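Q: Coordinates only, no sequence provided:
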């Protein structure tokens, strides 16, 4: 898993499709869903941490875009 698209595909495997209309909101919701999957023991810790890292990076990118 290397990109936001990969995280979306992970969520899609569990029937979770997120589209809120604004990319930063989508990323925040994906973060919550990944956390719930991990807490429910549907994904392992390595997968959770990798997805969390990607989502955190993408969130920072979106914040910097909004500041400009």
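A: Nice, thanks for sending it over. All values reported here derive from a predicted model rather than from experimental measurement.
Q: Only C-alpha atoms from now on, for both contacts and neighbour counts.
A: OK.
Q: Pick out the residue nearest the middle of this structure.
A: residue 30 (3.8 Å; C-alpha atoms, centre = their mean).
Q: Confirm for me that that one is in contact with residue 20.
A: No - judged on C-alpha atoms under 8 Å, residue 30 makes no contact with residue 20 at a distance of 10.5 Å.
Q: show me where the protein has strands.
A: Counting by DSSP state E, one finds no strands in the chain.
Q: Check it for its longest helix and report it.
A: Taking DSSP state H as the criterion, the chain has its longest helix at helix 45-67.
Q: Can you give me the buried ones in that helix?
A: 48, 51, 52, 54, 55, 58, 59 (16 or more other C-alpha atoms under 10 Å).
Q: here comes the other one, which I'd like you to weigh against the first:
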């Protein structure tokens, strides 16, 4: 998993389809879904960490673009 696209595809394979029309809202929902998958032991710690890094970077990029 190297990009937000990869993360979206991964979450869809797990049954989480996220699209609100708001980029920041989508990213926040990605984060919630990823945390739940980890808490339910459906993903390992490495996958969780990779996903969180991707989300945090993308959130930072979106906030910079809005400034």
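A: Received it, and whenever you're ready, just let me know what you need. Just so you know, these numbers come straight off a predicted model, no measurement behind them.
Q: After superposition, what is the TM-score?
A: Counting by TM-score structural alignment, normalised by the length of the second structure, the TM-score of this superposition works out to 0.97. Behind it: 67 aligned residues with a C-alpha RMSD of 0.5 Å.
Q: thinking again about what came up before, could you list every helix and strand in contact with the longest helix of the first structure?
A: Contacts defined by 3 or more C-alpha pairs under 8 Å, 6 or more residues apart in numbering; DSSP states H and E place helix 45-67 of the first structure against helix 4-13, helix 23-39.
Q: Columns distance to residue 67 of the first structure on top of the ones you listed, output as a markdown table?
A: Output for those, formatted as a markdown table (distance: least, C-alpha to C-alpha, whole Å):
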| stretch | distance to residue 67 of the first structure |
| --- | --- |
| helix 4-13 | 21 |
| helix 23-39 | 13 |
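Q: Report the contact partners of residue 23 of the second structure.
A: Contact analysis of residue 23 of the second structure by C-alpha atoms under 8 Å, 6 or more residues apart in numbering lists residue 62.
Q: now residue 59 of the second structure
A: Residue 59 of the second structure makes contact with 24, 27, according to C-alpha under 8 Å, 6+ apart.
Q: so what corresponds to it in the first structure?
A: Aligned counterpart of residue 59 of the second structure in the first structure: residue 59 (TM-score structural alignment).
Q: Would you mind measuring from its match to residue 32 of the first structure?
A: Distance, residue 59 of the first structure to residue 32 of the first structure, by C-alpha to C-alpha, to the nearest Å: 13 Å.
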